[in-house]
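In: could you work out the structure for the sequence below:
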Amino acid sequence: MKVALFDFDGTLYPGQTFNVMLKHLKDHPQYSKNYLKFMSRFRLVYIGYKLKLVSKDTMRSEAMKLYILSFKDNTKEEIVDYFKELGQEIRQDLYQPLIEKVKALKAKNVYTMVISGAYTELLQGILEDDFDHLIGTTIPFKEDKIDTSNEILHMQSDVKVKEIKKHLEDKDVDWANSYAFSDSITDLDMLQLVGNAYAVRPDDELRQYAEVNGWGIISNE
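Out: The predicted structure is shown next:
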């Protein structure tokens, strides 16, 4: 079987979902109080990042964790509905040339996957009917509420390949004829899994790597 692996932020979606998530939460008629909870806890992390006491990856992981923990008093149904609503807003701005590529690959029976640091529930709200499988940051639930005792594992670059292989471990994957798409050099390990790697509106480092290695480059140019 052939697979196609897609990053989300900067690839399928031109922007950064976390920026949209913050604005949506801040302006939300029901959950704006959660934004205040988030900011009161995140402020110190962000100051640490600006002072170079906290790494960018750590800052991002803490932001994701604190964002969802602001919903610890809400039910699972409320959280899922919130992300469905947000997902429909984000869906309107997906990068259409790549969405058409997804459709073309699915028509050839290629197994399509999204691997993203975004919450799985948000990915489902955006893309549930478009891909065969979605891998995102999992929100731990227990008895209809967020399980605050359970670690929230942010799906970043070093974890992505492990989760891809775990999901496909019982499948006979033709990696040499499979596909991967990303905008960032941080996804290099994922891109190197396949024989057909594409840099999508890439950062400078990935563009240079793609050019040297003869990878496809998809851009607005």
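In: use CA for all of it now, contacts and neighbours both
Out: Will do.
In: what is the burial count for the spatially closest residue to Asn150 that is not a sequence neighbour?
Out: Spatial nearest neighbour of Asn150, chain neighbours left out: Pro140 (6.4 Å); criterion: Cα to Cα, 6 or more residues apart in numbering. Residues near Pro140, counting by other Cα atoms under 10 Å, number 17.
In: Asp172 too?
Out: Asp172 sits with 9 neighbouring residues when counted by other Cα under 10 Å.
In: and it, helix, strand or coil?
Out: Secondary structure, DSSP: H, G, I helix; E, B strand; the rest coil: Asp172 is coil.
In: skipping its backbone neighbours, what lies nearest it in space?
Out: Met1 (6.0 Å).
In: next secondary structure element downstream of the helix or strand encompassing Ile99?
Out: Per DSSP states H and E: Ile99 is located in helix 96-107. The helix or strand immediately downstream of helix 96-107 is strand 111-119, counting by DSSP H and E.
In: on that earlier part again, what sits against the residue nearest to Asn150?
Out: Pro140 sits next to Ile146, Asp147, Thr148, Asn150, Glu151, Ile152 when contact means Cα atoms under 8 Å, 6 or more residues apart in numbering.
In: ok, these vs Val110, which is closest?
Out: Ile152 (30.7 Å; Cα to Cα).
In: and that closest one, how far from Tyr67?
Out: 11 Å (Cα to Cα, to the nearest Å).
In: quick one: the helices in this structure?
Out: 17-27, 32-50, 56-69, 76-91, 96-107, 120-127, 157-167, 188-191, 204-213 (DSSP state H).
In: possible to save those as JSON lines with mean neighbour count?
Out: Formatted as JSON lines, these follow (neighbours: other Cα atoms under 10 Å):
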{"stretch": "helix 17-27", "mean neighbour count": "16"}
{"stretch": "helix 32-50", "mean neighbour count": "16"}
{"stretch": "helix 56-69", "mean neighbour count": "18"}
{"stretch": "helix 76-91", "mean neighbour count": "17"}
{"stretch": "helix 96-107", "mean neighbour count": "14"}
{"stretch": "helix 120-127", "mean neighbour count": "22"}
{"stretch": "helix 157-167", "mean neighbour count": "15"}
{"stretch": "helix 188-191", "mean neighbour count": "20"}
{"stretch": "helix 204-213", "mean neighbour count": "15"}
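In: for comparison, sequence B:
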Amino acid sequence: MTRAAAFFDLDKTVIAKSSTLAFGRPFFQGGLINRRAVLKGAYAQFVFSLAGADADQMERMRRQITAMTTGWDVAVVHEIVRETLHEIVDPLIYDEAADVIEAHRAAGRAVVIVSSSGAEMVEPIGEMLGVDRVVATRMVTRDGQYTGEIEFYAYGENKATAMRDLAAEQGWDLADCFAYSDSVTDLPMLEAVGHPTAVNPDRGLRKAAAERGWPVLEFTRPVTLRSRSAAARTPVVTGTAMGVGAAVAGIAWYARRRALRTPAGGVVAAVALPAPVPPIGRRRPRGA
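Out: Modelled structure (predicted):
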């Protein structure tokens, strides 16, 4: 059993776009949304890439997505996501984020994705990245269709609550855990751990990080996982991981190095990955 974990927000922290909006075109091609929705999603993606999403924008996006998905067939959504995952998401993964994830694995920590996007998107992405757990938004389904209701919204304080519950279940001391996010809306998530780091922070989070003395990283190189040769790479903590204390120092050194190199300027509960284990306290919907 690992004694600590590293928690990662997904959008603009591990991948370069909104995971929910990235699937707009496949959903259109699969007949789930119309062309107008695709265009609105493309515009939202553009705004998100420039400035992130504040609380009001996230709330508008949540309402739009829940209204749009009402009546969708759960099995069809899962099928579309799995068929297009590598084409849509693989090229968006930040090389630097993959390095940090590898460093935490080398230090013996569990890796957890914590995202407000839907489990339908986040779970397969988590499997692709090989993370240990996923926390994401969970929507209500009935008779194989989405009802438009949200059972659990992985946003704001809810993220921190899910992290505390998962830490209690797994025996992790949050004071020894790490967290990474780009958004000021994730302050509860970052404040829940002993080692918070702002990644590609929006204006609000950059200010909060400066006030609290948190490290700030800038991730700028999206790559495909296929382009990352494990044999050609040396783990970030190699030569430094001499016991738990030295491993922590290796991660902190990596964060400072990144900060110096680049000047600072949507639906489910936790599930084990990659094994197809249903979410804790909930059966996976038919067709998942």
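In: returning to what we had before: just send the helices of the first structure back as JSON lines, with distance to Asp7 of the first structure too.
Out: Formatted as JSON lines, those follow (distance: least, Cα to Cα, whole Å):
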{"stretch": "helix 17-27", "distance to Asp7 of the first structure": "12"}
{"stretch": "helix 32-50", "distance to Asp7 of the first structure": "25"}
{"stretch": "helix 56-69", "distance to Asp7 of the first structure": "16"}
{"stretch": "helix 76-91", "distance to Asp7 of the first structure": "15"}
{"stretch": "helix 96-107", "distance to Asp7 of the first structure": "11"}
{"stretch": "helix 120-127", "distance to Asp7 of the first structure": "11"}
{"stretch": "helix 157-167", "distance to Asp7 of the first structure": "10"}
{"stretch": "helix 188-191", "distance to Asp7 of the first structure": "9"}
{"stretch": "helix 204-213", "distance to Asp7 of the first structure": "14"}
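In: what's the closest of those helices to Phe181 of the first structure?
Out: Of all those, it is helix 188-191 that lies closest to Phe181 of the first structure, at 6.9 Å by Cα to Cα.
In: surely Met1 of the first structure meets Val173?
Out: Yes. Met1 of the first structure is in contact with Val173 according to Cα atoms under 8 Å; the separation is 4.9 Å.
In: just to revisit the earlier point, which strands or helices does the helix holding Ile99 of the first structure pack on?
Out: strand 111-119 (3 or more Cα pairs under 8 Å, 6 or more residues apart in numbering; DSSP states H and E).
In: mean deviation of the strand it packs on from the second structure?
Out: Average distance between strand 111-119 of the first structure and its aligned residues in the second structure, after superposition and using mean Cα distance after the TM-score superposition for the first structure, equals 0.9 Å.
In: contacting residues around that strand?
Out: 1-9, 17-18, 102, 105-106, 131-139, 154-156, 160, 164.
In: and the gap between Arg261 of the second structure and Gly148 of the second structure?
Out: Distance from Arg261 of the second structure to Gly148 of the second structure, by Cα to Cα: 45 Å.
In: between those two, which has more neighbouring residues?
Out: Using other Cα under 10 Å, the more surrounded residue of Arg261 of the second structure and Gly148 is Gly148, with 18 against 10.
In: if we ignore the residues flanking it in sequence, what's nearest that one?
Out: Closest to Gly148 of the second structure by Cα to Cα, 6+ apart is Thr70, at 4.4 Å.
In: list the contacts of the one you found.
Out: Contacts of Thr70 of the second structure by Cα under 8 Å, 6+ apart are Gln145, Tyr146, Thr147, Gly148.
In: if we go to the first structure, which of the residues you listed are intact?
Out: Counting by both residues aligned by TM-score structural alignment, their matches' Cα atoms under 8 Å, the members of the contacts of Thr70 of the second structure that carry over to the first structure are Gln145, Thr147.
In: would you turn the contacts of Thr70 of the second structure into JSON lines with distance to Met58 of the second structure?
Out: Formatted as JSON lines, the contacts of Thr70 of the second structure follow (distance: Cα to Cα, whole Å):
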{"residue": "Gln145", "distance to Met58 of the second structure": "24"}
{"residue": "Tyr146", "distance to Met58 of the second structure": "20"}
{"residue": "Thr147", "distance to Met58 of the second structure": "20"}
{"residue": "Gly148", "distance to Met58 of the second structure": "16"}
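In: counting neighbours, what do you get for the nearest residue to Thr220 of the second structure once chain neighbours are set aside?
Out: Nearest non-adjacent residue to Thr220 of the second structure, counting by Cα to Cα, 6+ apart: Tyr94, 6.8 Å away. Residues near Tyr94 of the second structure, counting by other Cα under 10 Å, number 21.
In: can you tell me how far Gln30 of the first structure is from Trp215 of the first structure?
Out: 46 Å.
In: just want to know which of the two has more residues nearby.
Out: Trp215 (16 against 10).
In: my read: the more buried one touches Asn196, true?
Out: Yes. Look at Trp215 of the first structure against Asn196 with Cα under 8 Å: they come within range, at 7.1 Å.
In: Leu217 of the second structure touches Ala259, doesn't it?
Out: Yes. Counting by Cα under 8 Å, Ala259 is a contact partner of Leu217 of the second structure at 5.0 Å.
In: more crowded one of these two?
Out: In terms of neighbours (other Cα under 10 Å), Leu217 is the more surrounded of Leu217 of the second structure and Ala259; the figures are 28 against 17.
In: quick one, what contacts that one?
Out: The contact partners of Leu217 of the second structure, by Cα under 8 Å, 6+ apart, come to Thr197, Ala198, Val199, Asn200, Ala255, Arg258, Ala259, Thr262, Ala264.
In: repeat that for Asp202 of the second structure.
Out: Counted by Cα under 8 Å, 6+ apart, Asp202 of the second structure has contacts Ala51, Gly52, Asp182, Ser183, Val184.
In: can you check Thr66 of the second structure too?
Out: For Thr66 of the second structure, the contacting residues are Gly148, Glu149, Ile150, by Cα under 8 Å, 6+ apart.
In: how close does the first one sit to Thr161 of the second structure?
Out: Distance from Gly148 of the second structure to Thr161 of the second structure, counting by Cα to Cα: 23 Å.
In: same check, this time on the second one
Out: When Cα to Cα is the yardstick, Glu149 of the second structure and Thr161 of the second structure sit 20 Å from each other.
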